[in-house]
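>>> Okay, predicted coordinates and the sequence, questions at the end:
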Amino acid sequence: MGDTGIVPAGLAAAGSKLWRSITADYDVEEHEHLLLLEACRVADRLDRLAMESAGAPLTVKNFKGDEVANPLLVETRQQGIVLARLLASLRLPTGDEDEALRRPQRRGGARGT
């Protein structure tokens, strides 16, 4: 198993929890720390967006007076996509897979021309 280590400064509750849960269970390589740190920051951002958008209307009027999606909801969706991509890029195992199959083989070099 991994080493919980020290939670990086600046992370709030959600980011700290994500950091501890991943570093406690997995050996995160040095080059993956930056991806994990950014995923933790996004998790914190999603928490703040959830708090700010609680009770907020689903639509608001833009500068032209048109009803548009609330920017908080749009940003929440975009940050959710970012979090999913960051976590997928860490290639963490998803269950009780055989030890030999714990992490998918990493691709080497650039593909295509």
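That came through fine. Keep in mind it's a predicted model, so treat the numbers as computed, not measured.

>>> Please make it C-alpha for all contacts and neighbour counts, starting now.
Noted.

>>> middle-most residue in this protein, spatially?
Among the residues of the chain, the one closest to the centroid is L83, at 2.8 Å (C-alpha atoms, centre = their mean).

>>> Could you check how far that one is from R106?
Distance, L83 to R106, by C-alpha to C-alpha, to the nearest Å: 20 Å.

>>> Assign the residue nearest to the centre of the chain to helix, strand or coil.
Counting by DSSP: H, G, I helix; E, B strand; the rest coil, the backbone at L83 sits in helix.

>>> Below is an additional structure, to be compared with the one above:
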Amino acid sequence: MQLTPVDSASGGAPLPAGLTEDGSGQSLWRSIVDDYTLRPDELRLLADACELADRIDYRKQRADELHREVGENLLIRGSTRQLVRNPLIDEARQELAEQRKDRIALNDLLARLKLPDLDPDRDGDDQGRDGASSGAKRSASA
């Protein structure tokens, strides 16, 4: 993969619509487009990854809310006054399971971008091949 410096005055690609304001998705987008120039297909993958990052945050927040709501009430009274397991426990567990799936999908999308490492101190095949400083904007496209 050849890395090429690009004009940093271009400002990078604009944020995709629908990302959470100041959320993980926007942060991920900025962190990548500030350092790399991506092809349109790579921008689409990154946009999907950013949406997943926001969804992961939402699911974690929702699971935390459910755990707070359950509190000490692991058992509640059912319709015939019998003790039953609090259904919010299963809902929180489902949110966490979906969050794990989303994390796997996010990792897969980011891996498909095949971004080279910008840290010159880190061991890797992409380090130092282009001779540019680690702060220079680079192209992820071959």
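Happy to help now that I have it. Every value quoted in this text rests on a predicted model; they were computed, and no experiment measured them.

>>> Just give the TM-score of the two.
Scored against TM-score structural alignment, normalised by the length of the first structure, the superposed chains reach a TM-score of 0.72; 99 aligned residues with a C-alpha RMSD of 3.1 Å.

>>> which residues of the first structure fall in helices?
13-25, 30-53, 71-89 (DSSP state H).

>>> Which elements pack onto the second one?
Counting contacts by 3 or more C-alpha pairs under 8 Å, 6 or more residues apart in numbering; DSSP states H and E, helix 30-53 of the first structure packs against helix 13-25, helix 71-89.

>>> Quick check: it compared with the second structure, mean distance?
If you overlay the two and look at helix 30-53 of the first structure, the average distance to its match in the second structure is 0.6 Å (mean C-alpha distance after the TM-score superposition for the first structure).

>>> Let me see the contact set for L106 of the second structure.
Contact analysis of L106 of the second structure by C-alpha atoms under 8 Å, 6 or more residues apart in numbering lists 49, 52-53.

>>> and with 7 Å instead?
For L106 of the second structure, the contact set (C-alpha atoms under 7 Å, 6 or more residues apart in numbering) comprises 49, 52.

>>> so stretch 46-57 of the second structure matches what in the first structure?
Mapping stretch 46-57 of the second structure onto the first structure (TM-score structural alignment) gives residues 36-47.

>>> What are the contacting residues of the matching stretch?
Residues from elsewhere that reach stretch 36-47 of the first structure (C-alpha under 7 Å, 6+ apart): 11-12, 14-16, 18-19, 76, 79, 83, 86-87.

>>> could those be laid out in TSV, adding distance to E99 of the first structure?
Formatted as TSV, these follow (distance: C-alpha to C-alpha, whole Å):
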residue	distance to E99 of the first structure
L11	31
A12	33
A14	29
G15	27
S16	27
L18	23
W19	22
T76	35
Q79	32
L83	26
L86	23
L87	20
